[in-house]
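[1] Below: sequence and its predicted model.
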Amino acid sequence: VDACLRALSARGLPRLERCPRVTSHIGGARAAHDKLDTFLTTKMLSRYAQSRNDPSMGLQSHLSPHIQYGQISVVEIARRALEFQKAHAMDAKISASVDVFLDELIVRRELAVNFALRNPHYDTYEGLPEWSRNTLARHASDARAWTYTLEQFERGETHDKLWNAAQRELVVSGKQHNFVRMYWGKKILEWTAVPEDAWRIAMTLNNRYSLDGRNMVSLTGVGWCFGLHDRE
């Protein structure tokens, strides 16, 4: 990694000194398989379907960065999950949890890939659904009690302690729970006067600090805060 960074710097691309090293996440194929082993347990999967949306439960697989960098494949994860489901066929909670996990791993991921493949503006504000952009435009002049700059958002200097904690988590750990990211992104939209600027800020922070940023799945996760893959 250091050699790659040196090579990029030699080509005139500045190193991002503002991004701290993430010490809580170990990369590599071995770490990816260790995380999969930890996730595919009765302790995790007996609760995943019902409680996965509660950030305090710690039920994430933490595999997304490994998938992004090719350290483990979606096919292998799905195969292992199906094997675990088959071995616990009599446990309804585990069976339901595996189904939900596979929906997120395969269906949601493929929807994100398809969106990027079929939409030439997938990584811009103009790539959002027309109805959502029209809705946001109608409310662009709404009064806002608070507004912040990119730099204030980046430093976690808002009036909202929960939002600041979510931003610090992103900077320090390189990760956010899906529901935390929804709150994080929607508040950026609420506290920015122009929706296009809110999109730019959210994408900048996600791409800069998220370990699984800069890919289709992460992009659509942020886009969901702006109406992508939502209903009119």
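    In hand now; what should we look at?
[2] CA only for contacts and neighbour counts going forward, please
    Fine.
[3] Now do the strand or helix carrying A165: which elements does it pack against?
    Applying DSSP states H and E as the criterion places A165 in helix 161-173. Identification of packing neighbours for helix 161-173 by 3 or more C-alpha pairs under 8 Å, 6 or more residues apart in numbering; DSSP states H and E yields helix 150-155, helix 178-190.
[4] Determine which stretch of those helices is the most buried.
    helix 178-190 (a mean of 19; mean count of other C-alpha atoms under 10 Å).
[5] And the next helix or strand past it?
    Trace forward from helix 178-190 with DSSP H and E and the next one is helix 195-209.
[6] buried residues in that next one?
    Within helix 195-209, the residues that qualify as buried are 195-199, 201-209, counting by 16 or more other C-alpha atoms under 10 Å.
[7] same check, this time on stretch 79-94
    Buried, per 16+ other C-alpha under 10 Å, within stretch 79-94: 81-82, 84-85, 93-94.
[8] Straight-line length of it, end to end?
    End-to-end distance for stretch 79-94: 15 Å, by C-alpha to C-alpha, to the nearest Å.
[9] Break down the protein into its helices, ranges please.
    2-10, 29-39, 42-45, 48-51, 64-68, 74-87, 92-102, 109-118, 130-138, 150-155, 161-173, 178-190, 195-209, 216-224 (DSSP state H).
[10] and the last one, what does it pack onto?
    The elements that helix 216-224 packs onto, with contact taken as 3+ C-alpha pairs under 8 Å, 6+ apart, are helix 109-118, helix 178-190, helix 195-209.
[11] packing partners for the second one?
    Other elements packing on helix 178-190 under the criterion 3+ C-alpha pairs under 8 Å, 6+ apart are helix 161-173, helix 195-209, helix 216-224.
[12] Alongside the first one, take a look at this:
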Amino acid sequence: MTATAALKAVIFDCDGILVNTEPLHYRAFQEVLVPLGLGHDFNEYMARYIGFDDRDAFIEAFGSAGLPMDEVLLGQLVKAKEQALREIVAQGLDTFPGVVELVRDLASHGVPLAVASGALRVEVRHFIESLGLRELFSVIVAADDVAKSKPDPETYLVALDQLGKELDDLSVDPGRVIAIEDTPAGIRSAKAAGLYVIAVTNSFPRERLDDADCVVDSLERLDYGRLVSMIEHER
């Protein structure tokens, strides 16, 4: 079977949607920042840094402390954080209820799937491989692929462009593509790119996600049919 004309593709955020990695990213950042005197608690991380890619998170941390940053130092920090995260993830990785089932259901109906993430490509690949889902995603757009992180729409625009090539439809209607996000920055990014956005309250309360087209508490009750209905209702 193939996807309907109404639903062209679904794009998943990675951290906070496919995998419960925000606490792991926080720990990895602290391993790098604490020795520099720039550590912060988890609440501050969630309030200020979630939604940033690694580069922008370090730029924010140094900028807020009035410390200089250059490309060489930034590259070293990103590499150190990547290594710290790899070691932490090796201890175990959690996902969210319903996400694996939803991905497999969409794939079984021929819906093209993509990941649009602020994490590094090597991290995203490791996460989805750990879930046994790598072969189901035809497109991955990560921090390595864009100049501007969310809430800028570039991540989703690049994903749409690559999906258009996959579909042999370079003018794919973004209004027929669903983005699944968990942060205000991610929602703004996807909406600015013209996508229909479903937000999940994995990381923020509902009132912080009200710019999305639909807000749910879990992906457990979503399936191919429900997503098609959402898109058709909007048209």
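    Structure received. Note that the coordinates shown come from a computational prediction; the quantities given were computed from them, not determined experimentally.
[13] care to give me the TM-score?
    TM-score for the superposed chains, counting by TM-score structural alignment, normalised by the length of structure 1: 0.25, backed by 106 aligned residues with a C-alpha RMSD of 6.3 Å.
[14] quick one: A114 of structure 2 and A107 touch, right?
    No - between A114 of structure 2 and A107 no contact is recorded; they are 10.9 Å apart, counting by C-alpha atoms under 8 Å.
[15] neighbour-wise, which of those two wins?
    In terms of neighbours (other C-alpha atoms under 10 Å), A114 is the more surrounded of A114 of structure 2 and A107; the figures are 24 against 20.
[16] Remind me what the helix or strand where the more buried one lies packs against, helices and strands.
    Element membership of A114 of structure 2, judged by DSSP H and E, is strand 113-116. Applying 3+ C-alpha pairs under 8 Å, 6+ apart, we find strand 113-116 of structure 2 packed against strand 9-12, strand 139-141, helix 154-167.
[17] I'd assumed V222 was in contact with M182 of structure 1.
    Yes - counting by C-alpha under 8 Å, M182 of structure 1 touches V222, with 7.5 Å between them.
[18] follow-up on the earlier one: tabulate the helices and strands packed on helix 161-173 of structure 1 (CSV), appending distance to L102 of structure 1.
    Conversion of these to CSV gives the following (distance: least, C-alpha to C-alpha, whole Å):
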stretch, distance to L102 of structure 1
helix 150-155, 33
helix 178-190, 16
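[19] which one of those helices lies closest to L136 of structure 1?
    helix 178-190 (9.2 Å; C-alpha to C-alpha).
[20] Strands of structure 2, residue ranges please.
    Secondary structure of structure 2 by DSSP state E: the strands cover 9-12, 113-116, 139-141, 177-181, 196-200, 214-216.
[21] Tell me which of those strands is the most buried.
    Of the strands of structure 2, strand 177-181 is the most buried (mean count of other C-alpha under 10 Å), at a mean of 27.
[22] how far off helix 154-167 does that strand point, in degrees?
    Angle between the axes of strand 177-181 of structure 2 and helix 154-167 is 140 degrees (criterion: axes from the mean of the first three to the mean of the last three C-alpha atoms, to 10 degrees).
[23] how long is stretch 42-60 of structure 2 end to end?
    The first-to-last residue distance of stretch 42-60 of structure 2 comes to 16 Å (C-alpha to C-alpha).
[24] next one: stretch 67-79 of structure 1
    15 Å.
[25] Format the strands of structure 2 as JSON lines; extra columns: distance to A57 of structure 2.
    Formatted as JSON lines, the strands of structure 2 follow (distance: least, C-alpha to C-alpha, whole Å):
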{"stretch": "strand 9-12", "distance to A57 of structure 2": "21"}
{"stretch": "strand 113-116", "distance to A57 of structure 2": "17"}
{"stretch": "strand 139-141", "distance to A57 of structure 2": "18"}
{"stretch": "strand 177-181", "distance to A57 of structure 2": "19"}
{"stretch": "strand 196-200", "distance to A57 of structure 2": "22"}
{"stretch": "strand 214-216", "distance to A57 of structure 2": "26"}
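[26] Just the helices from structure 2, written as ranges.
    Counting by DSSP H, the helices of structure 2 are 22-33, 42-44, 54-64, 71-89, 99-108, 121-130, 154-167, 184-192, 224-234.
[27] just those helices: most buried one?
    helix 184-192 (a mean of 23).
[28] Between the buried residues of stretch 79-94 of structure 1, which sits nearest R168 of structure 1?
    A81 (32.0 Å).
[29] ok, L36 of structure 1 to F153 of structure 1 distance?
    Distance, L36 of structure 1 to F153 of structure 1, by C-alpha to C-alpha: 33 Å.
[30] Perfect, that will be all.
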